[in-house]
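**Q** Provide a 3D model corresponding to the input given below.
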Amino acid sequence: MNDRNHRIDHLVTSGTFSLDGGTWDVDNNVWIVGDELEAIVIDAAHDAPAIEAALEGRTLRAIVCTHAHNDHIDAAPALAAATGAPILLHPDDLPLWNQTHPERAPDGELADGQTLTVGGVTLTVLHTPGHAPGAVCLYAPELSTVFTGDTLFQGGPGATGRSFSHFPTIIASIRDRLLTLPPETVVRTGHGDATTIGDESPHLDEWAASN
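**A** The predicted model follows:
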């Protein structure tokens, strides 16, 4: 790791989530990880100009999609066009991506175990299906942080009541891929407040029994 100042920047953007014929107003967390020179964006939601402004002139190395529900990817093509950064998505979520952006494919694929390095920070891709088939989390051990998208929230797993989702699968993903991380790991979510692995792990059995 280099001696640059690592940064996690956070902004909340607002828009709508649409799936299975319904539309809901939502607020999304957008995470920017890197240092004072370069960054990646995790989930380009709703407002490409606001996200670009939050970069503060840094080089954007990639736009990483934790999954392809429209509220997490709707601003990705515009941000890519403005910055030249590639859009990265797990290929299992291409059917969802194509519902929102049929005319514009992602630029690269995410795979379980893949590492992304930006500003001296390494993020490991964890494939965590359940909320969506290609859902991923990004674990940055140097920052004691995992970016979970909509897989794990403060208080439980992401929703699984709509198309392309599966409750037993998300429980298995959380149990096997996330709750095995150190308990002090900060969970930075796709919506709402952050939590920690240690705060969430005692509740796995009650979540599993709740469906």
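**Q** only C-alpha atoms for contact and neighbour calcs from this point on.
**A** Will do.
**Q** tell me which residues in the helix or strand containing residue 148 are buried?
**A** Per DSSP states H and E, residue 148 falls inside strand 145-149. Judged by neighbour count (16 or more other Cα atoms under 10 Å), strand 145-149 contains these buried residues: 145, 146, 147, 148, 149.
**Q** go on, stretch 92-112?
**A** 92, 93, 94, 96, 97, 100, 101, 106, 110, 111.
**Q** contact partners of that stretch?
**A** Contact with stretch 92-112 is made by 67-70, 73-74, 77, 86-91, 125-127, 132-136, as judged by Cα atoms under 8 Å, 6 or more residues apart in numbering.
**Q** if you set the cut-off to 7 Å instead, what comes out?
**A** Identification of contacts with stretch 92-112 by Cα atoms under 7 Å, 6 or more residues apart in numbering yields 67-70, 86-91, 125-127, 132-134.
**Q** Likewise for stretch 168-184?
**A** Contacts of stretch 168-184 (Cα under 7 Å, 6+ apart): 126, 128, 129, 130, 131, 151, 196, 197, 198, 201, 208.
**Q** same thing but at 10 Å, please
**A** With contacts defined as Cα atoms under 10 Å, 6 or more residues apart in numbering, stretch 168-184 is touched by 126-133, 135-137, 139, 141, 144-146, 148, 151-152, 156-160, 167, 185, 187, 195-202, 204-205, 207-208, 211.
**Q** The spatially closest residue to residue 130 that is not a sequence neighbour and residue 113: what is the separation?
**A** Nearest residue to residue 130, sequence neighbours excluded (Cα to Cα, 6 or more residues apart in numbering): residue 170, at 3.8 Å. The gap separating residue 170 from residue 113 is 18 Å, by Cα to Cα, to the nearest Å.
**Q** for comparison, sequence B:
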Amino acid sequence: MAAARIERLVTSGTFSLDGGTWEVDNNVWIVGDDREAVVVDAAHDADAIVRALGGRVLRAIVCTHAHNDHIDAAPDLAARTGAPILLHPDDLPLWKQTHPDRMPDGELADGQTLTVAGARLTVLHTPGHAPGAVCLYAPDLTALFSGDTLFAGGPGATGRSYSHFPTIIDSIREKLLTLPDDTVVHTGHGEATVVGAEAPHLQTWIDRGF
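**A** Purely as a prediction, here's the structure:
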């Protein structure tokens, strides 16, 4: 049994793309135990994330995608902790819009496994919201960290650059809705849901072009 636990930190800032800027609240997920952790999406506030870590060794900063609101604090957090920043390479064009002079330290790939505090986190490449969007599936914790791919009530937005609605639907159908129904979906914004609550609505999303 994994000793890891899941902690949620909400940070606030802005999301900017295609010439627009919006105020947003982001979920920062910390997965680990009393000694070590990984951070999923270093959003907005490196100070708050460091405080939440409380001196634990940070093993990795995992980026579910490279929209600025999910990565803006990543370089600062990396500099302060020594942890590597990991991103799927298909999102490098987006990454460079925010951090043109600081590349990620490593790549994420579909099927890759990260381990922290005895818990396995499997990378699922789920393009659509962004080309390099990933989710992290932690079966030991009955958890999915979905970034902006899946929310309570529907898929992530696909109305801006680098996004594609049919692709996100395929990603959700093939990679996420096949997980056990009781898998808790820890989202990039807002409240959690479970896979079983979202699966029955797939056709509705398609019909509506959600």
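**Q** equivalent range in the second structure for the strand holding residue 148 of the first structure?
**A** Aligning strand 145-149 of the first structure against the second structure (TM-score structural alignment) gives residues 143-147.
**Q** with the first structure superposed, average distance for that stretch?
**A** For stretch 143-147 of the second structure, the mean deviation from the first structure after alignment is 0.2 Å (mean Cα distance after the TM-score superposition for the first structure).
**Q** Would you mind finding the match for residue 53 of the second structure in the first structure?
**A** Checking TM-score structural alignment: residue 53 of the second structure goes with residue 55.
**Q** neighbours of that match, just the number please.
**A** 20 (other Cα atoms under 10 Å).
**Q** Give the full set of residues in contact with it.
**A** So residue 55 of the first structure contacts 9, 32, 33, 34, 36, 37, 38, 39, 40, 41 (Cα under 10 Å, 6+ apart).
**Q** Selecting buried members of the residues you listed in ChimeraX, what would you type?
**A** Buried residues among the contacts of residue 55 of the first structure (16+ other Cα under 10 Å), as a ChimeraX selection:
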select :32,33,34,36,37,38,39,40,41
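**Q** Just the ones in strands from the contacts of residue 55 of the first structure, please.
**A** Counted as lying in strands by DSSP state E, out of the contacts of residue 55 of the first structure, are 9, 32, 33, 34, 38, 39, 40, 41.
**Q** isn't the fourth one right up against residue 42?
**A** No. Under the criterion of Cα atoms under 10 Å, residue 34 of the first structure lies out of contact with residue 42, with a separation of 11.1 Å.
**Q** Show me where the first structure has its strands.
**A** Using DSSP E, strands in the first structure cover 7-19, 22-34, 38-42, 59-64, 87-89, 108-109, 115-118, 121-127, 136-140, 145-149, 152-153, 156-157, 186-189, 195-196.
**Q** in the superposition, what's the average offset of the third one relative to the second structure?
**A** Spelled out, that is strand 38-42 of the first structure. Looks like 0.2 Å for strand 38-42 of the first structure (mean Cα distance after the TM-score superposition for the first structure).
**Q** same thing with the second one?
**A** On the superposed models, the aligned residues of the second structure are on average 0.2 Å from strand 22-34 of the first structure, with distances taken as mean Cα distance after the TM-score superposition for the first structure.
**Q** One more: the first one?
**A** Plainly put, strand 7-19 of the first structure ends up 0.4 Å away from its match in the second structure on average once the two are laid over each other (mean Cα distance after the TM-score superposition for the first structure).
**Q** Taking strand 121-127 as reference, get the angle to that strand.
**A** Relative orientation of strand 7-19 of the first structure and strand 121-127, computed by axes from the mean of the first three to the mean of the last three Cα atoms, to 10 degrees: 30 degrees.
**Q** how close does the residue nearest to residue 130 of the first structure sit to residue 192 of the first structure?
**A** Going from residue 170 of the first structure to residue 192 of the first structure by Cα to Cα gives 19 Å.
**Q** So these two - more neighbours on which side?
**A** Neighbour comparison, residue 170 of the first structure and residue 192: the larger count goes to residue 170, with 25 against 13 (by other Cα under 10 Å).
**Q** Just tell me what that one corresponds to in the second structure.
**A** Match for residue 170 of the first structure (TM-score structural alignment): residue 168.
**Q** and what of residue 85 of the first structure?
**A** Match for residue 85 of the first structure (TM-score structural alignment): residue 83.
**Q** Give me the distance between its match and residue 106 of the second structure.
**A** With Cα to Cα as the criterion, residue 83 of the second structure and residue 106 of the second structure are 11 Å apart.
**Q** residues shared between the contacts of these two?
**A** Common contact partners of residue 83 of the second structure and residue 106 (Cα under 10 Å, 6+ apart): 60, 62.
**Q** what about residue 134 of the second structure, neighbour count?
**A** For residue 134 of the second structure, using other Cα under 10 Å, the count is 30.
**Q** How many residues are close by the nearest residue to it once chain neighbours are set aside?
**A** Spatial nearest neighbour of residue 134 of the second structure, excluding adjacent residues (Cα to Cα, 6+ apart): residue 125 at 4.4 Å. Residues near residue 125 of the second structure, counting by other Cα under 10 Å, number 21.
**Q** who's in contact with residue 49 of the second structure?
**A** Applying Cα under 10 Å, 6+ apart, we find residue 49 of the second structure in contact with 9, 10, 11, 28, 29, 30, 39, 42, 43, 73, 77.
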